[in-house]
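**Student:** Provided below are the primary sequence and the corresponding predicted coordinates.
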Amino acid sequence: MKIFENRWFIMLVLLAPLNFLFGVDRNALSVTAHYIQPELGIDYVLMSEILVISTAVYALLQIPAGWLVERFGVRWMLAGACLVWSAATLATSMQTDVAGFFGARILLGIGQAPDWVACIFAMKMLFPENDREGASSLLLAASYTGFIASGAITPYIVENFGWRNCFFWYGLIGIAFSLVLFFGYKGQETDKLLPVSCLSGGTNTRWNAELIWKIAQIGLYYGAVCVQHGFFFVSFPHFAGSSLHVTPVLAGTLFSVLWLVLYLSVLFWGGLIKYLKTRGGGDWLRGNLGRSVGLMASAVLLALGVSWGSLWASMLLLCLSMSALGLCQVLTWSHVQSISGATGIAAGVTQLVGNGFLALGPVVFEILFKEYSAWTHVAILIAGIGLLGSALWMVPNASAIHSTRTEA
């Protein structure tokens, strides 16, 4: 049936729900950490290490995941990824000690590694260039909807049925959906125009200083973006309890509010950029200036929100920070897809660096909080890294440097 090959059908019925599950499963342990810590008898630093080990593994496997997607195709990798990470989620429900939790989270990182790279490839093959910001924003929104749902629903399930049942049912649902993906995905599976991509050093890729700088630039930029995501993803529940003095259930609700803002933000920015394109404008927003200002604004607003003592003032600033991060996310992934002949390695490197910072950031935040019993130093670190990442887009690229030297 032609409907199964329709790009919007594939996006809305297969890719979006997959990334919704990705968000739910990835965030579930962050929201339930407060309930599990007393059972394990561990502090926030060790708990943060358990939480981010999956992100570290996820980051390390990004480039191999890109290679596997190109070799075996989108359908096999997405269905296999969903099956493995859902099995890891189910296995989490059976753990009784720290080692077991580390093992389950490592398996989760292995399973989730191919998801975003495979989705980037799918979107590149399904959508023309003018529609990619909009498609990227929808896919990001689906993932953030999973974070929203997990923050709102997971504490309720844990309170009424226990955290083990929560992970058990999340895992079963994901395993079932992996079968839907395998039999339902009918889109193009590999990029026929690039049979051997830059990941294997094929002839289609011309490696030069400009291309290397483009990949390094977007990777480091996304690393700075993910430092902030690390705070929202892992550290916020602890911050909300220790600084804003809210209950775990309310912390989960506030967590969902923040990710709802991010969800609305990526949809807004994706729609605005598409509208400006149709009007023949918006180059300033989707270019270097937009990436730079977006990251600078989100970092400063996050630092102010962390430093503020009032619940409502802090949440307002954090929501504004999340809205600016939405612009950064949309611009990151549309830029990755625009790196001609190197989409695979650009996506892999960007995910590697970004998720490396996402894994490291929360551990450093918890160490700083443990050392100083305050979030002030965390705020300073976040602001500093954000400003450095913003400055990356003020550095001229290799072609501009070459042109300047030639003219001289």
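**Tutor:** Noted; the coordinates are in hand. Just so it is clear, the model here is predicted, and its values are computed rather than measured.
**Student:** all contacts plus neighbour counts: C-alpha atoms, from now on.
**Tutor:** Will do.
**Student:** which of the three states applies to M47?
**Tutor:** Here M47 is recorded as helix under DSSP: H, G, I helix; E, B strand; the rest coil.
**Student:** let me see the contact set for it.
**Tutor:** If you count contacts by CA atoms under 8 Å, 6 or more residues apart in numbering, M47 has them with A33, Q37.
**Student:** any idea how far S143 is from G187?
**Tutor:** 21 Å (CA to CA, to the nearest Å).
**Student:** give me the more crowded residue out of these two.
**Tutor:** S143 (24 against 17; other CA atoms under 10 Å).
**Student:** packing partners of the strand or helix carrying that one?
**Tutor:** Element membership of S143, judged by DSSP states H and E, is helix 132-161. Applying 3 or more CA pairs under 8 Å, 6 or more residues apart in numbering; DSSP states H and E, we find helix 132-161 packed against helix 16-40, helix 98-126, helix 163-184, helix 248-278, helix 311-337.
**Student:** and the angle from the helix or strand following the last one to helix 311-337?
**Tutor:** Counting by DSSP H and E, the next helix or strand C-terminal to helix 311-337 is helix 343-372. Per axes from the mean of the first three to the mean of the last three CA atoms, to 10 degrees, the angle that helix 343-372 makes with helix 311-337 is 150 degrees.
**Student:** pasting the second one now:
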Amino acid sequence: MPMSGPKKTKKRWFMLFLLFILTAINYLDRTNMAVAASSMSQDLGFNAATMGLLFSAFSWSYGLMQIPGGWFIERFGSRIAYTASLFFWSLFTMFMGIGRSFAALFGIRLAIGAAEAPAFPTNSRVVATWFPSHERATATSIYTAGEFIGLAFLTPVLFWILENYGWREIFYVTGFVGIVASFFWYFLYRDPGAKSGANEAELAYIRKGGGLGSQASEKQKITWSQVTELFKHRQLLGIYLGQFANTSTMFFFLTWFPTYLVMSKNLPLLKAGIYAVIPYIGALIGVLLGGYWSDSMLRHGSSLSKARKLPIICGLLCSMTIMSANYFDSLNAIITVMAIAFFGQGMAAIVWSTVGDVAPSHSVGLAGGVFNFIGNLAGIITPIVIGFIVQATGSFVGAMIFVGCVAALGVFSFIFIVGDIHRIEG
């Protein structure tokens, strides 16, 4: 009988576990202000429009720093980029606890957004380097699940801290956790290669399946022609627009949703924290189902385009149902609608894997930065628009219509603009 080769290691799954933990921390640091918002606004005298501007501050700098963040990743690699990003955004998060004016808090949120800019492009780069194509959507869905597991199970903890200690302590606790995690990432993460702990069988498996593998260790020189190239292709432009649409739903839940429950439904803080868990669990189920469904279609012979686009389109259609919350008075019915909408947002989150599928192999980190820049313009627009709608009308009815219509724009983009999904080589 012929000798079989050594069994491949599973180091890629350990690296994915690290991404999962860091993504959970990332989203706690994005949503902690949503939990603190009702108490913060009362303590500091902020109205809804002012809070909308404060919510948006993160995304102004986060979006603007995406392309520089992508350059930083390509220049210094995933290990250094994530370490620096996590350490500084966590440090600035702790500073939020000492802010006492709109100007100070706005400036600190700008700093948090700038520091977080390399995080998700690094996630995309790590998955593209460590995973073959047929595992990439599953890997993306697993680290993305970290967003919602952290939100679902730790949001009530944040409300408990708020109830028993105050809104400032929320920022002290979440910031400290991130600083500790930054050291674990630095000492544990490695790109694929001889020092990564992966054997040659696993490295060959990654390369054969289209993973970038050891190419990730090569420092890239970024030129303006590479940047402009990322705006010339129909597939990428459609993907950018789809991410903008999906991110709009997400930012409603990350910013205004807890306040919606407290202000619009008159829920006490701890009860709002408990009800807020249900849509987060819906999003968790959606993101896991989306990744599994996409890769399962690939394994059963579907085209890459069908396997990626179908779950994304179905997810965005589910997100559009958020508009129906305007027609229910029952809290249970409204929470069910919200769970369906956030389930859809989670399912469509595999749009991140399409960046690794489509971007030129020499610009995956940079493309992730551009993609996240366009997508997170929604983080600027959505909180401000909702804040002014609530301030002007005294209700969230117009806000639900706005979020649903933007989700419909994403459906249009993936049906009519994106076209065939394949890697752009140039």
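**Tutor:** Yep, that arrived. Just so we're clear, the structure is a prediction, and the values are computed from it rather than from any experiment.
**Student:** returning to what we had before: same list, the helices and strands packed on helix 132-161 of structure 1, but as CSV with mean neighbour count please.
**Tutor:** As requested, those are arranged in CSV below (neighbours: other CA atoms under 10 Å):
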stretch, mean neighbour count
helix 16-40, 21
helix 98-126, 23
helix 163-184, 19
helix 248-278, 21
helix 311-337, 23
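**Student:** can I get those in CSV with distance to A374 of structure 1?
**Tutor:** Formatted as CSV, these follow (distance: least, CA to CA, whole Å):
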stretch, distance to A374 of structure 1
helix 16-40, 19
helix 98-126, 27
helix 163-184, 30
helix 248-278, 18
helix 311-337, 15
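**Student:** mind checking the ones you listed for the one nearest to S235 of structure 1?
**Tutor:** For those, distance to S235 of structure 1 was read as CA to CA. The smallest value, 8.5 Å, belongs to helix 16-40.
**Student:** what stretch of structure 2 does that closest one fall on?
**Tutor:** Under TM-score structural alignment, the match for helix 16-40 of structure 1 in structure 2 covers residues 20-44.
**Student:** do the same with stretch 67-85 of structure 1
**Tutor:** In the comparison with structure 2, stretch 67-85 of structure 1 aligns to the range 71-89 (TM-score structural alignment).
**Student:** show me what M296 of structure 1 aligns to in structure 2.
**Tutor:** With the correspondence set by TM-score structural alignment, M296 of structure 1 lines up against L317 in structure 2.
**Student:** its match contacts F412, doesn't it?
**Tutor:** No. Shown here, L317 of structure 2 and F412 do not form a contact pair, counting by CA atoms under 8 Å, at 10.3 Å.
**Student:** how many other residues sit next to G280 of structure 1?
**Tutor:** Other residues near G280 of structure 1 number 9, with proximity taken as other CA under 10 Å.
**Student:** and the aligned partner of it in structure 2, how far from R207 of structure 2?
**Tutor:** If you follow G280 of structure 1 across to structure 2 using TM-score structural alignment, you land on G301. Here G301 of structure 2 is placed at a distance of 20 Å from R207 of structure 2 (CA to CA).
**Student:** what angle separates the helix or strand containing W85 of structure 1 from helix 163-184?
**Tutor:** Per DSSP H and E, W85 of structure 1 falls inside helix 74-92. Put simply, helix 74-92 of structure 1 runs at 170 degrees to helix 163-184, going by the same axes, to 10 degrees.
**Student:** which ones are touching the corresponding residue of structure 2 for W259 of structure 1?
**Tutor:** Residue correspondence to structure 2 (TM-score structural alignment): W259 of structure 1 is matched to Y280. When contacts are counted by CA under 8 Å, 6+ apart, Y280 of structure 2 is found next to F148, I149, L151, A152, A339, F342, F343.
**Student:** still touching in structure 1? Go through the residues you listed.
**Tutor:** For both residues aligned by TM-score structural alignment, their matches' CA atoms under 8 Å, a contact is called conserved when the aligned residues also meet in structure 1; among the contacts of Y280 of structure 2 this holds for F148, I149, L151, A152, F342.
**Student:** ok now do the first one, which residues does it touch?
**Tutor:** F148 of structure 2 sits next to A24, Y280, I281, A283, L284 when contact means CA under 8 Å, 6+ apart.
**Student:** that one maps to what in structure 1?
**Tutor:** For F148 of structure 2, the aligned position in structure 1 is Y144, judged by TM-score structural alignment.
**Student:** done for today, thanks.
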